[in-house]
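Q: Sequence plus the predicted model coming up.
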Amino acid sequence: MARLLQVGLQKALGQPIVIENKPGANSLIGVDQVAKSAPDGYTFGVVIAAYAANTTLYPKLPYNPGKDLVGVSLMGISPLVAAVSTNAPFKTTQELIAYAKAHPGKVSFGSSGSGSSAHLTTELLKLLTKTDMTHVPYKGAAPALTDLMGGQIPLFLDPPPNLIQPAKAGRIRLIGVASDKRLAVLPDVPTFAEQGIPELMGSTWAAMIAPAGVPKEIVQRMSAEVARIIRSPEISQRMQQTMGTFAEGSTPEECDRFIAAETAKWGKVIREAKVTLD
């Protein structure tokens, strides 16, 4: 999502914007670099949902998210979509729940990795429906989706882009969106709220953060420019129509509140479901 901002920010700020990918350790490496950067307004970070979960998943973080970093703008939210294999013994959310209750531990679900949004949202589904399903972590979404299409696993939650074409081709079935509103890119897929599980909300999201100590006026300026670009018709429509992502563009204060709420929510799920990274 950072690349959607690159051209617009360069024009608005009159400065070259260099995007440096720092993958690894569930995004800890990149976040730590931002946290330890000089607060001069030249280094910002774009974090994903793992940023909130990591506070609970890792007992010892190399940074203090509450003291070392500040929110700049919530950029976008992409609700997860539940997909089931075509040979699964259930075709709807209610059938899934009924089958899982009748066969404890027999329904397996894939994820892109332990502690991922897909993993935690399915754990939330288990908690809300009082079902017992077995987690199968993969090294990324691609192999999980491959096994879903092949019938090796019956259930997998993922953002819309990876699921749209397999669903259109009839290789998987989409049964629910973990949001309170339907997606423009998948208008026929009902939300879990419509199916009687309004608390089942889970997504991948992107937010811009900065090292603590960056002058407030710089944070405010960057936040305003990000919001302007994200909310522009060209970008927002592209996000919704091709990515299944709701364009946000929040204030720094709203960003901080969102991250705090996500941290608390998923921390509770992690503790109750006894999620570990082992």
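A: Thanks, I have the structure now.
Q: When you work out contacts or count neighbours from here on, use the C-alpha atoms and nothing else.
A: Noted.
Q: Quick check: buried residues in the longest strand along the chain?
A: Once the chain is assigned using DSSP state E, the strand that runs over the most residues is strand 69-79. Using 16 or more other CA atoms under 10 Å as the test for burial, strand 69-79 gives 69-79.
Q: What of stretch 221-233?
A: Buried, per 16+ other CA under 10 Å, within stretch 221-233: 222-231.
Q: continuing past the longest strand of the chain, what's the next helix or strand?
A: strand 81-85 (DSSP states H and E).
Q: one step back: any chance of the buried residues of stretch 221-233 in JSON lines, plus secondary structure and distance to residue 108?
A: Below are those laid out as JSON lines (DSSP: H, G, I helix; E, B strand; the rest coil; distance: CA to CA, whole Å):
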{"residue": "222", "secondary structure": "helix", "distance to residue 108": "43"}
{"residue": "223", "secondary structure": "helix", "distance to residue 108": "41"}
{"residue": "224", "secondary structure": "helix", "distance to residue 108": "44"}
{"residue": "225", "secondary structure": "helix", "distance to residue 108": "44"}
{"residue": "226", "secondary structure": "helix", "distance to residue 108": "40"}
{"residue": "227", "secondary structure": "helix", "distance to residue 108": "40"}
{"residue": "228", "secondary structure": "helix", "distance to residue 108": "43"}
{"residue": "229", "secondary structure": "helix", "distance to residue 108": "41"}
{"residue": "230", "secondary structure": "helix", "distance to residue 108": "37"}
{"residue": "231", "secondary structure": "helix", "distance to residue 108": "39"}
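Q: Second structure for comparison follows:
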Amino acid sequence: MAFHTKHLISSSLAILLSLTGLAHAQEKFPSRQVTLVVPQAAGGANDAIARVVAQKLSDQWGQSVVVENRPGAGGNVGTAYAAKAKNDGYTLLVNADSAQVINPFLYAKTGFDSVKDFEPVAPLAKAGYVLVANPSLPANNVAELIALAKSKPGALSIASAGNGTLNHLIGEMLQKATDIQLQHIPYKGAAAAATDVVGGQVPLSVQSMPSSIAFIRSGKLKVLGVVNEKRLAALPDAPSIGETVPGFGATPWYGMFAPAGTPKNITLQIQNDIAKVLDSKDVQERLATLGCETFKGTGDQLAQIVKSDMVRWAKIVKDSGAKID
């Protein structure tokens, strides 16, 4: 009798554990708070985009979606942190292309592998970048800037957010594409660089739209050209640099990634839910106020963008000579 009782208890326990495991496997995602890691400081374009997406996903999911800023080392600190997070979909990375595809060629050690450590979930947005100048500069477009720079080799200076930053490298691309010489002045951040161009201490800078749009609208900065491959909706009258310099163009982007090994059914669900977010008219309008636009796509497409961009930026970084220990 004792044997049968023991066997019955054992069988019941096995069934209970099996049902518990099945319930857990079928648990609706997400069933608790989701964290979006942003490896840049609060207030920047990536942070703003992440917060727009977080609010919309929270509304969809009925769960809290919070943004956690982990800046440092040009985005390496937060990106490395996200790479090591549990791969269950509850910690996701919202990253700028600069940290994901440029930093591996700038830094001796980043703390992560851009391809092996992540599952690309979906692209989120494209950022507008512009070549801006102090209004006193005697050049009103890229063609006039090229002529001015060639008449005074090395006399004009260009401010950036720091050595190896995206706007520094875009400035290097411009010099190489147009065969001009500009003196690079690195600052500690895009805001400081933009402020000194407004103040006339430096005549030029490449800036993201979020960091420069207020100055542009107030007339404190003038746009010489749009860095992106096509004109920006926020500045329809500003020509792209590529209209003057054929083949020139770069469109910085922001995307969402999950730690490697995150279940495919979860990343696909998030991808599909993000597509709904990006279809929202108010999200499109909010990103437009930042000088950005929605960038709909799949995780597989984002994976291809990462790989192709890494090839492109590896050469640009090498040509620029930029290196950060």
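A: Here it is on my side, so go on. Only a predicted model underlies this, so the values are computations on that prediction, with no experimental measurement involved.
Q: Could I get the TM-score for this pair?
A: TM-score of the superposed chains, computed with TM-score structural alignment, normalised by the length of the first structure, equals 0.94; 276 aligned residues with a CA RMSD of 1.6 Å.
Q: out of the buried residues of stretch 221-233 of the first structure, who's nearest residue 112 of the first structure?
A: Distance to residue 112 of the first structure across these (CA to CA) is lowest for residue 230, with 26.9 Å.
Q: residues touching the closest one, list them.
A: 5, 75, 236, 247-249 (CA atoms under 8 Å, 6 or more residues apart in numbering).
Q: Out of those, list just those in strands.
A: Counting by DSSP E, the contacts of residue 230 of the first structure contribute 75, 247 to strands.
Q: Now the spatially most central residue of the second structure. Nearest residue, chain neighbours left out?
A: Nearest residue to the geometric centre of the second structure (CA atoms, centre = their mean): residue 96, 1.7 Å. Nearest residue to residue 96 of the second structure, sequence neighbours excluded (CA to CA, 6 or more residues apart in numbering): residue 254, at 4.5 Å.
Q: Then the one you found would be within a helix, right?
A: No: if the criterion is DSSP: H, G, I helix; E, B strand; the rest coil, then residue 254 of the second structure is strand and not within a helix.
Q: Counterpart of it over in the first structure?
A: Residue 254 of the second structure maps onto residue 206 in the first structure, with residues paired by TM-score structural alignment.
Q: Could you list which residues are in contact with that match?
A: Residue 206 of the first structure neighbours (CA under 8 Å, 6+ apart): 1, 46-49, 74-77.
Q: Look through the second structure and tell me its longest helix.
A: Scanning the second structure for the longest helix, with DSSP state H as the assignment, gives helix 2-25.
Q: could you point out which element follows that helix?
A: With DSSP H and E, the next secondary element past helix 2-25 of the second structure is strand 34-38.
Q: Could you give the separation of that next one from the chain centroid?
A: The chain centroid and the centroid of strand 34-38 of the second structure are separated by 14 Å under CA atoms, centre = their mean, to the nearest Å.
Q: next one: stretch 201-208 of the first structure
A: 4 Å.
Q: Residue 282 of the second structure matches what in the first structure?
A: Using TM-score structural alignment, residue 282 of the second structure lines up with residue 234 in the first structure.
Q: repeat for residue 229 of the second structure
A: By TM-score structural alignment, residue 229 of the second structure lines up with residue 180.
Q: what sits against its match?
A: 191-193, 198, 201.
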